[in-house]
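Asker: what shape does this take:
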Amino acid sequence: MKTLTLLRHAKSSWDDPVSRDFDRPLNARGRKAAVTVGRHMRSERLSFDHVVASPAVRIVETVEEIEAGYGSALAPAWDRRVYLASASSLLDVVHELPAGADSALLIGHNPGLEDLILLLIPDRSGDVLRDSVEEKFPTAALAVMTFDVESWDEVSADGGILVSFTRPRDLDPALGPTSE
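Answerer: This is a model prediction of the structure:
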């Protein structure tokens, strides 16, 4: 059994005059959301054998704030391939996760993360969690999926179960879509 958790970076600032998208930092709301999600991860006792993350500034800052709420270092392997990657590219990263890791966290960007969930989780009538992801996988959202496989390279389309999907607004209504 393998558990894959996906985390989208927290809300970034479009007001910051950076020259590259890669360098966009978090805004204040994003920082608050990331700390809140980190606390949620701690309360749910989520743990990871391996963490992979995009090296974009907004991801690096998301990791710092998540760690503050989580109370522990995530120590991600920074992988440039995750930056703005498609679902198929992200699946390649998943297939390369270490064999000894039973639980992995992948921190990245949309639309790739949302598309990866929709690829890996079968579209079944009445699946409220999957339907919620399909509606929107907002910033700082967290999705936990399980796969009844022995190795990461066996993870395939429609092969997973979406165990949980948590948006920042589920944890604190003030982090809701009013200013999305």
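
Asker: going forward, measure contacts and count neighbours with C-alpha atoms only.
Answerer: OK.

Asker: please pull up the helix or strand immediately following the longest helix along the chain.
Answerer: Taking DSSP state H as the criterion, the chain has its longest helix at helix 28-43. Proceeding N to C from helix 28-43, the next assigned helix or strand is strand 50-53, under DSSP states H and E.

Asker: another one to check against the first:
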Amino acid sequence: MRKLTLLRHAKSSWSDRANADIDRPLTSRGRRGALKIGTYIEQNKIFPDLILCSPSRRTRETLAQIDPFLPDGTEVKVEPSIYSAGNGSGLISYLKSSAIEEVHVMIIGHNPTMQQMALDLAERTPDNGYHLIEKKYPTGALTQIRFDIDDWRDLGGRGQLVHFVTPKMLPGSTDEDEE
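Answerer: From the prediction side, this is the model:
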């Protein structure tokens, strides 16, 4: 059994146009949204063995917001290829070809990559939330997919969509909690 959790970075700021895209920080709304997702992670025991994080400031700040909700010692690797991963097929290949032994991997990245990976890897059933992922994958969205495989090299089919949640879906949220 393998689990993949995909987390799109929380809401980031475009206020300083002089900043390069990779250097955009989270907004206060983004920090609040990431904390809500962190609470959800803790309440649902979504504890990855390994986190692969884009090097962008907004993904690293999202990670910092959820970190207090994760077990101490969770392994984190900043993976540059996540920043420019395109439609996600490259990250799927990365999972399949890397020597990743961890059972539960979380990727903290960007759209369209996170949405496309979720659509490519999750089974579509009438009531599992797949249709919500098709419509929109807002900032702060989290998806978890479970695969009936023993090795990431065997990743090839679709897995069971276990979780799909956005900050707006969680208690205390307002309409402005995501884009």
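
Asker: give the buried residues for the longest helix of the first structure.
Answerer: By neighbour count with 16 or more other C-alpha atoms under 10 Å, helix 28-43 of the first structure contains the buried residues 30-42.

Asker: over to stretch 67-79 of the first structure?
Answerer: Result for stretch 67-79 of the first structure [16+ other C-alpha under 10 Å]: buried residues 67-70, 74, 76, 78.

Asker: the residues you listed in helices, which ones?
Answerer: Those of those mapping onto helices are 67-70, per DSSP H.

Asker: same list (these) but as JSON lines, adding distance to Pro138 of the first structure.
Answerer: Shown next, in JSON lines, are those (distance: C-alpha to C-alpha, whole Å):
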{"residue": "Glu67", "distance to Pro138 of the first structure": "20"}
{"residue": "Ala68", "distance to Pro138 of the first structure": "21"}
{"residue": "Gly69", "distance to Pro138 of the first structure": "19"}
{"residue": "Tyr70", "distance to Pro138 of the first structure": "20"}
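
Asker: among these, pick out the one closest to Gly176 of the first structure, please.
Answerer: Gly69 (18.7 Å; C-alpha to C-alpha).

Asker: shouldn't the closest one be in contact with Ser43?
Answerer: No: with contact defined as C-alpha atoms under 8 Å, Gly69 of the first structure does not reach Ser43; the gap is 10.0 Å.

Asker: in stretch 168-176 of the second structure, which residues are buried?
Answerer: For stretch 168-176 of the second structure, by 16+ other C-alpha under 10 Å, it's 168-169.

Asker: do stretch 123-136 of the second structure as well
Answerer: The neighbour-count check on stretch 123-136 of the second structure (16+ other C-alpha under 10 Å) flags 123-124, 129-130, 133 as buried.

Asker: got it, and stretch 157-170 of the first structure?
Answerer: For stretch 157-170 of the first structure, using 16+ other C-alpha under 10 Å, the buried residues are 159-162, 165-169.

Asker: give the contact list for Gly159 of the first structure.
Answerer: 120-122, 147-148 (C-alpha atoms under 8 Å, 6 or more residues apart in numbering).

Asker: out of those residues, which end up buried?
Answerer: Neighbour counting with 16+ other C-alpha under 10 Å marks 120-122, 147 as buried within these.

Asker: which stretches of the first structure form helices?
Answerer: Here the first structure has its helices, by DSSP H, at 28-43, 57-70, 87-95, 112-120, 128-135, 168-171.

Asker: dump these to a markdown table, plus distance to Lys2 of the first structure.
Answerer: Shown next, in a markdown table, are the helices of the first structure (distance: least, C-alpha to C-alpha, whole Å):
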| stretch | distance to Lys2 of the first structure |
| --- | --- |
| helix 28-43 | 18 |
| helix 57-70 | 22 |
| helix 87-95 | 11 |
| helix 112-120 | 13 |
| helix 128-135 | 19 |
| helix 168-171 | 25 |
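
Asker: out of these, which comes closest to Val155 of the first structure?
Answerer: helix 87-95 (7.0 Å).

Asker: quick one: contacts of that closest one?
Answerer: For helix 87-95 of the first structure, contacts defined as C-alpha under 8 Å, 6+ apart pick out 81-82, 112-116, 119, 152-155.

Asker: 10 Å - rerun?
Answerer: Identification of contacts with helix 87-95 of the first structure by C-alpha atoms under 10 Å, 6 or more residues apart in numbering yields 4, 52, 79, 81-86, 96, 104-106, 108, 110-120, 151-157.

Asker: hang on, the earlier thing: and which of the buried residues of stretch 157-170 of the first structure is nearest Ala10 of the first structure?
Answerer: Nearest to Ala10 of the first structure out of these is Pro168 (C-alpha to C-alpha; 9.2 Å).
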